[in-house]
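A.B. asks: with the sequence up front, the predicted model follows.
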Amino acid sequence: MRTALKLVLLLALAGAVVAGAAAWWLHRPMGTGPGGPALELSIEPGTTPRGVAQAVALAGAQVSPDLLAWWFRLSGQDRRLRAGSYEITAEMSPRQLLRMLVRGEESLRTITLVEGWNWRQVRQALAKADQLRAETSGLDDAELMARLGRPGQSPEGRFYPDTYSYGKGSSDLAVLARALKAMDRQQQLAWDARQSGLPLQSPQEVLILASIIEKETGQGADRPLISAVFHNRLRIGMRLQTDPTVIYGLGESFDGNLRRIHLTTDTPWNTYTRAGLPPTPIAMPGKAALMAAVQPASSRALYFVAKGDGSSHFSESLDEHNRAVNRYQRGR
């Protein structure tokens, strides 16, 4: 009887020791090697729990992959581990690691597409983005848009300016797909909110006009008035005569100095030589520019000129406009 009691006590003691050791191990920082740098962990879709444990060890974490795989299985959450890009810190314990993998708390990078950027600037930003896989680098514009499901469509202005998060090794095409869908949503919201009687025939024309408003606006409060000027001109068949469209048509040859000869050099985007809207947007408009395009201010103005402080002066007549040009541009 005494022998049986001793055996029970020994087993209980051994169990307590094992439980204590397990608890200590689960809460103990794994460590990330000399100097303790953060480690990057990439888990591909379909990786088994044991494969995840091995990937953690191969990434440099000071932990037994066998023990880690045992912990994943014992927790009952081994089938809930998510693929993705993660960061393992020197202070992270096996328990914290499991929580991060189950929640899918990825280590993300970001890329910001800025309002008013043209397509060339977007491609440059994608090429410079940290840890973003350049799937589009060998594609021309037509091939790229076909891959995005928009064959025959120009990429200019089609991507919504915003900050997008992505995991290490994500495709730049996937980021563009998200930005494309975001612009689709904002463009449709603007189209649905349009005033009646506007001289715009489609959501695409909204996007084109919004891109011009975006490039012409120095102060946000002026957007509805700038929109009104363009709508008033479109209604009476007056050319838009807006410098940003001319500059866009010049492309990379533009040196930053707009000359009179540029205004008379015809391109599809020169709104001094051609009536109506240009064939494509000239930049990425933001939400405010999109809404201004469909909700112009109530104004009879046909002209505006920059005042030098970011705002514009609006005029209903050419005489008034010329006086404003002399005042604000020529200092007379």
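C.D. replies: Everything's here; your move. Numbers count the residues shown, from 1 in each chain.
A.B. asks: please make it C-alpha for all contacts and neighbour counts, starting now.
C.D. replies: Will do.
A.B. asks: so for the helix or strand encompassing residue 109, what gets flagged as buried?
C.D. replies: Using DSSP states H and E, residue 109 sits within strand 108-112. For strand 108-112, the buried set under the neighbour-count rule, 16 or more other C-alpha atoms under 10 Å, comprises 108, 111.
A.B. asks: tell me which element residue 68 falls in.
C.D. replies: Taking DSSP H and E as the criterion, residue 68 maps to helix 65-75.
A.B. asks: same thing with residue 86?
C.D. replies: Taking DSSP H and E as the definition, residue 86 sits inside strand 84-88.
A.B. asks: and the next helix or strand after that strand, what other elements does it pack with?
C.D. replies: Where DSSP H and E defines the elements, the next helix or strand beyond strand 84-88 is helix 94-103. If you count contacts as 3 or more C-alpha pairs under 8 Å, 6 or more residues apart in numbering; DSSP states H and E, helix 94-103 packs onto helix 2-27.
A.B. asks: next up, a second structure to put side by side with the first:
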Amino acid sequence: MMSRRGCVLAAVLAAAVLLGFASLLNGWFGSGPLAKDQDFIVPNGASLSVVADRLEEKGIIRSSRGFALRARVFGGGGGIKAGEFRIPAHASASKVLSIISSENVIRRFVTVPEGMPSIMVQERLMAVPQLTGEVAIPDEGSVLPDSYAFENGEPRQTVLRRMQAAMNRTLKELWAERAPDLIVKTPEQALILASIVEKETGKPEERRMVAGLYSNRLKKGMLLQADPTIIYPITKGKRLGRRILQSEIQAMNDYNTYTMVGLPKHPITNPSGASIEAVLHPADTDALYMVADGTGGHVFASTLEQHNANVAKWFAIRRARGEL
């Protein structure tokens, strides 16, 4: 039989084991030291011990060694993912490991709306504080409007390259499936005309009709007379904020389609894939003219007489609104 002293010693040892285990559990499942929600980045290829050190530096856990030990005991000690994660205030060590082992990576996006000119793309990239480095104004028409995911600390130039690669890929795919007998003979010409369609389209459903109209004018050797091509050399695609001056209408440059036959030398904005597709599959129409209809869209005409009547209606609408 065990002596009384032996029983006491066994009880003490058992209590110590229980206390140690309880401490181990509390250190794993108990409330953490983080005072408020914080974003945390797990670098690519980082080991558990390296991540644990960073967690301790950020005040997310109390002890990197204790975290690594408990992770191996309770969490398998592996499976952490690279990326940026949101750690809630007072998250337990167990919760922290669960988060950085999950697919709940923070997704950050920068959006280029349809028809945003390149000067504003550059301004938008520079305004994102999570991105790094400088970026120049990209070539007009080189960026595909869309939303692009990025990582915290990623270079702006890297994000821009993704935008431009998306445009190159989209233009190549759409050009390969173009309709026959188009007035545009190269992908570059399609991009230029699509940029005009983008700027002149009042409603998305009008894209193919506007593309058909401008294709008809090009085929006939008519001036395109697209107002946005007058504005582009003045503002680089930004809003003019006033009426176009007569001197600007008469200006001779590489963009003004009121004084030059054919397409501008370069795109006047970054067109959407939908506008490129419209140019490559224009509506079968005999329309040569269009004017605003008062609803955000246009009314189309095939003769100058019809067009003048439509213009008269538009001016009547504007007078009724008190705009004239």
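C.D. replies: Good, I have the coordinates. Just so it is clear, the structure is predicted and the values come from calculations on it, not from any experiment.
A.B. asks: quick one: the strand holding residue 109 of the first structure to strand 84-88, angle?
C.D. replies: 120 degrees (axes from the mean of the first three to the mean of the last three C-alpha atoms, to 10 degrees).
A.B. asks: just checking, next helix/strand downstream of strand 108-112 of the first structure?
C.D. replies: Note on strand 108-112 of the first structure: by DSSP H and E, the next helix or strand toward the C-terminus is helix 119-128.
A.B. asks: what's the mean gap between that following helix and the aligned bit of the second structure?
C.D. replies: Following superposition, helix 119-128 of the first structure is found to deviate from the second structure by 1.0 Å on average (mean C-alpha distance after the TM-score superposition for the first structure).
A.B. asks: chain center to that helix, what's the gap?
C.D. replies: A distance of 12 Å separates the centroid of the chain from that of helix 119-128 of the first structure, by C-alpha atoms, centre = their mean, to the nearest Å.
A.B. asks: stretch 169-187 of the second structure now?
C.D. replies: Distance, centroid of stretch 169-187 of the second structure to centroid of chain: 24 Å (C-alpha atoms, centre = their mean).
A.B. asks: start and end of it, how far apart?
C.D. replies: This stretch, stretch 169-187 of the second structure, spans 12 Å end to end (C-alpha to C-alpha, to the nearest Å).
A.B. asks: next: stretch 177-194 of the second structure.
C.D. replies: End-to-end span of stretch 177-194 of the second structure (C-alpha to C-alpha): 16 Å.
A.B. asks: which bit of the first structure covers that stretch?
C.D. replies: Under the alignment (TM-score structural alignment), stretch 177-194 of the second structure falls on residues 193-210 in the first structure.
A.B. asks: and the angle for the strand holding residue 86 of the first structure with helix 94-103?
C.D. replies: Using the same axes, to 10 degrees: strand 84-88 of the first structure against helix 94-103 is 160 degrees.
A.B. asks: quick one: average offset of strand 84-88 of the first structure versus the second structure, please.
C.D. replies: Following the fit onto the second structure, the mean deviation recorded for strand 84-88 of the first structure is 2.6 Å by mean C-alpha distance after the TM-score superposition for the first structure.
A.B. asks: circling back to that earlier point, buried residues in the match of stretch 177-194 of the second structure?
C.D. replies: Quick answer for stretch 193-210 of the first structure (16+ other C-alpha under 10 Å): 194, 199, 200, 203, 204, 205, 206, 207, 208, 209, 210.
A.B. asks: in contact with the second one, which residues?
C.D. replies: Meaning residue 199 of the first structure. Residues counted as contacts of residue 199 of the first structure (C-alpha atoms under 8 Å, 6 or more residues apart in numbering) are 231, 234, 235.
A.B. asks: separate out the buried members of those residues.
C.D. replies: Buried subset of the contacts of residue 199 of the first structure (neighbour count, 16+ other C-alpha under 10 Å): 231, 234.
A.B. asks: and the contacts of residue 199 of the first structure, which of them are in strands?
C.D. replies: In strands, defined here by DSSP state E, there are no members of the contacts of residue 199 of the first structure.
A.B. asks: how about the contacts of residue 199 of the first structure in JSON lines, adding distance to residue 161 of the first structure?
C.D. replies: Compiled in JSON lines, the contacts of residue 199 of the first structure are given as follows (distance: C-alpha to C-alpha, whole Å):
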{"residue": "231", "distance to residue 161 of the first structure": "24"}
{"residue": "234", "distance to residue 161 of the first structure": "27"}
{"residue": "235", "distance to residue 161 of the first structure": "29"}
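A.B. asks: run the chain-centre distance for the helix or strand containing residue 54 of the second structure.
C.D. replies: Per DSSP H and E: residue 54 of the second structure is located in helix 48-57. Centre-to-centre, helix 48-57 of the second structure and its host chain are 32 Å apart (C-alpha atoms, centre = their mean).
A.B. asks: next, the angle helix 93-100 makes with it.
C.D. replies: Here helix 48-57 of the second structure runs at an angle of 110 degrees relative to helix 93-100 (the same axes, to 10 degrees).
A.B. asks: pull out the buried positions in helix 48-57 of the second structure.
C.D. replies: Per 16+ other C-alpha under 10 Å, helix 48-57 of the second structure contains these buried residues: 48, 51, 52, 53, 54, 55, 56.
A.B. asks: mean deviation (superposed) between that helix and the first structure, please.
C.D. replies: With mean C-alpha distance after the TM-score superposition for the first structure, helix 48-57 of the second structure averages 1.4 Å from its match.
A.B. asks: helices or strands next to that helix in the packing?
C.D. replies: helix 64-74.
A.B. asks: what's the angle from the helix it packs on to helix 93-100?
C.D. replies: Using the same axes, to 10 degrees: helix 64-74 of the second structure against helix 93-100 is 80 degrees.
A.B. asks: need the residues that contact helix 64-74 of the second structure.
C.D. replies: Applying C-alpha under 8 Å, 6+ apart, the external contacts of helix 64-74 of the second structure come out as 24, 27-28, 48-49, 52-53, 55-56, 61, 77-78, 93-94, 97.
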